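Asker: What follows is a predicted structure for the sequence shown.
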Amino acid sequence: MASITIWGRPNSNNVKKALWIAAELGLKYKHVLAGLQHGVNNTPEYLAMNPNGVIPTLQDDDLVLWESNAIVRYLAAEYAVSSGHPALWPASARARAVGDKWMDWTSTTFAGLYRDVFWGYIRTPPEERDMDKITGNLAKVNDLLRMVDAQLGRTAFLSGSEFGVGDIPLGCFIYTYFALPVERPALPNLERWYADLQKRKAYQDVVMIPLS
């Protein structure tokens, strides 16, 4: 097996995606702390790998990748079959596309709105919080999650009938969502899906860490 290194801080949802898929696949890898208090991502050596200066970055032998969803897709495509987890990367392009759209939807539609809610509650002192912005974005986040709830009323997972890579991006965010001190609407299908994720050891080890 190739030599894999993943750079990033473990409390980043984008880094969690990479660590989670690696754990699901049972891959051995080196984890280098980087970003915010850890630094590293603004060094010349890091920028030579990832000129964006963001996390995560993956190195697999001579391949260097950034963009968390690309890393998830690559690791699944490269190792799902050989590691004995073929459901994480179905042979059918149509089957993969079911979860693929939810991966990108989470990044392009959900993450930006949710980030302001999470940072507002967890990483901003109470006296500095913009509560109008936080509560406004939380209402939008809840509307988006009602759409997810409707989908999960039709399929067991966002990837379809089985857990797959399409569940990983939103699965990282949803742990913190249910841990925030906010009122949430009734979302029974989302709650059932979240309960299923919590049964996965990789999710417990990588995603379910203290909020920070």
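Answerer: Good, I have the coordinates.

Asker: Could you use CA atoms for every contact and neighbour count after this?
Answerer: Noted.

Asker: Most remote residue from the middle of this protein, which is it?
Answerer: Glu127 (29.4 Å; C-alpha atoms, centre = their mean).

Asker: where do the helices sit along this structure?
Answerer: 13-24, 44-49, 68-79, 93-105, 111-122, 131-152, 168-179, 188-198, 201-206 (DSSP state H).

Asker: which stretch among those helices comes nearest Leu158?
Answerer: helix 93-105 (5.6 Å; C-alpha to C-alpha).

Asker: Could you list the buried residues of that closest one?
Answerer: 96, 98-100, 102-104 (16 or more other C-alpha atoms under 10 Å).

Asker: Out of those, flag the one nearest to Ile168.
Answerer: Nearest to Ile168 among these, with distances taken as C-alpha to C-alpha, is Met103, at 7.5 Å.

Asker: Would you mark the buried spots in stretch 199-212?
Answerer: 202-203, 206-208.

Asker: contacting residues around it?
Answerer: 10-11, 16, 19-20, 23-24, 122-123, 172, 175-176, 197-198 (C-alpha atoms under 8 Å, 6 or more residues apart in numbering).

Asker: Pick out whichever of those sits closest to Glu162.
Answerer: Leu197 (11.5 Å).

Asker: and the residue nearest the centre of the chain, what does it touch?
Answerer: Closest residue to the average C-alpha location of the chain: Pro169 at 3.2 Å, with C-alpha atoms, centre = their mean. With contacts defined as C-alpha under 8 Å, 6+ apart, Pro169 is in contact with 13-14, 17, 69, 103, 106-107.

Asker: another one to put next to it:
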Amino acid sequence: MLKIYGRDNSINVRKVLWACAELGIAFEREDWGAGFRPTSEAGFLAMNPNAMVPVIDDDGFVLWESNSILRYLAAQHGGSALYPAAPRERARIDQWLDWQASDLNRSWSYAFMALARKSPEHGDAQQVAASIAGWTRFMRVLEQQLQHSGGYVAGADFTLADIAVGLSVNRWFGTPFEHAPLPAVAAYFERLTERPGFRTYGRNGMA
């Protein structure tokens, strides 16, 4: 059985959990990370030298990096509907997966830690404002894409990209500040809520 190492209040762990729900993959999960067993333990570092969650062990195959895990699970467990083999369709999904990890997530990090997590190390008002401005800019990119895509991030159909981006959208609405009006993003959020996996691991009260 697939083993998942990581706390279920981690946005990146929840990506993997939601993917398992979409793909019908049974799993066991162990709590690791902040508030649980430290990822600095030697046993965990042997699996992921970066000391970060999530990590999976699929019958002896160990993998880290959440979006890489999404791609692997879809490819290994019959998820062609979520991650097609056709190069151009797959590249479009990869584009948005990489955008989520490299651009969108970096933009919200400081504001989220300050406003949602109340981190005392993130109390600089100017940095909070700058983070919100950057976050809003990238969310407007998403707004524009959703206005033309046909309903989901990479096109008309739900894909792996929506798992990664959808959880970031959940974090956008779950962080307390005055949000720019983004009607296509709001409609997308409601559309995702129709999926049981998102209700369980996304829009479940956690940001």
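Answerer: Received, thanks. All of these numbers come straight from a predicted model, not from anything done at the bench.

Asker: Got a TM-score for the pair?
Answerer: The TM-score (TM-score structural alignment, normalised by the length of structure 2) is 0.94; 206 aligned residues with a C-alpha RMSD of 1.7 Å.

Asker: Could you identify which of the helices of structure 1 is most buried?
Answerer: Per-stretch averages of neighbours, counted by mean count of other C-alpha atoms under 10 Å, single out helix 13-24 among the helices of structure 1, with a mean of 24.

Asker: helices or strands up against that helix?
Answerer: strand 4-7, helix 68-79, helix 168-179, helix 201-206 (3 or more C-alpha pairs under 8 Å, 6 or more residues apart in numbering; DSSP states H and E).

Asker: so what corresponds to Thr43 of structure 1 in structure 2?
Answerer: Using TM-score structural alignment to pair residues, one finds that Thr43 of structure 1 aligns to Glu41 in structure 2.

Asker: how near is that match to Ala51 of structure 2?
Answerer: 8 Å (C-alpha to C-alpha, to the nearest Å).

Asker: of the two, who's got more company?
Answerer: Ranked by neighbour count (other C-alpha atoms under 10 Å), Glu41 of structure 2 and Ala51 place Ala51 first, with 19 against 10.

Asker: Provide a list of residues in contact with that one.
Answerer: 39-40, 44-45.

Asker: Which of these sits closest to Ala111 of structure 2?
Answerer: The closest of those to Ala111 of structure 2 turns out to be Thr39 (C-alpha to C-alpha; 24.6 Å).

Asker: Contacts only, for the nearest residue to Met49 of structure 1 once chain neighbours are set aside.
Answerer: Take Met49 of structure 1 and drop its neighbours on the chain: the residue closest to it by C-alpha to C-alpha, 6 or more residues apart in numbering is Val64, 6.7 Å away. For Val64 of structure 1, the contacting residues are 49, 57-58, by C-alpha under 8 Å, 6+ apart.

Asker: before we move on, back to that, could I get the contacts of Pro169 of structure 1 as TSV with distance to Ser92 of structure 1?
Answerer: Output for the contacts of Pro169 of structure 1, formatted as TSV (distance: C-alpha to C-alpha, whole Å):
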residue	distance to Ser92 of structure 1
Asn13	28
Asn14	26
Lys17	23
Asn69	19
Met103	17
Thr106	22
Ser107	23
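
Asker: which one of those is nearest Thr155 of structure 1?
Answerer: Met103 (15.8 Å).

Asker: my guess is that closest one meets Cys172, correct?
Answerer: No: Met103 of structure 1 lies out of contact with Cys172 (C-alpha atoms under 8 Å); the separation is 11.2 Å.

Asker: which residues in structure 2 does stretch 59-77 of structure 1 match up with?
Answerer: Under TM-score structural alignment, the match for stretch 59-77 of structure 1 is residues 57-75.

Asker: End to end on that stretch, go ahead and measure it.
Answerer: Rule used - C-alpha to C-alpha; the end-to-end distance of stretch 57-75 of structure 2 is 15 Å.

Asker: chain center to that stretch, what's the gap?
Answerer: 14 Å (C-alpha atoms, centre = their mean, to the nearest Å).

Asker: re the thing from before, quick one: which of the contacts of Ala51 of structure 2 hold up in structure 1? List them.
Answerer: With both residues aligned by TM-score structural alignment, their matches' C-alpha atoms under 8 Å, the contacts of those that structure 1 also has are 39-40, 44-45.
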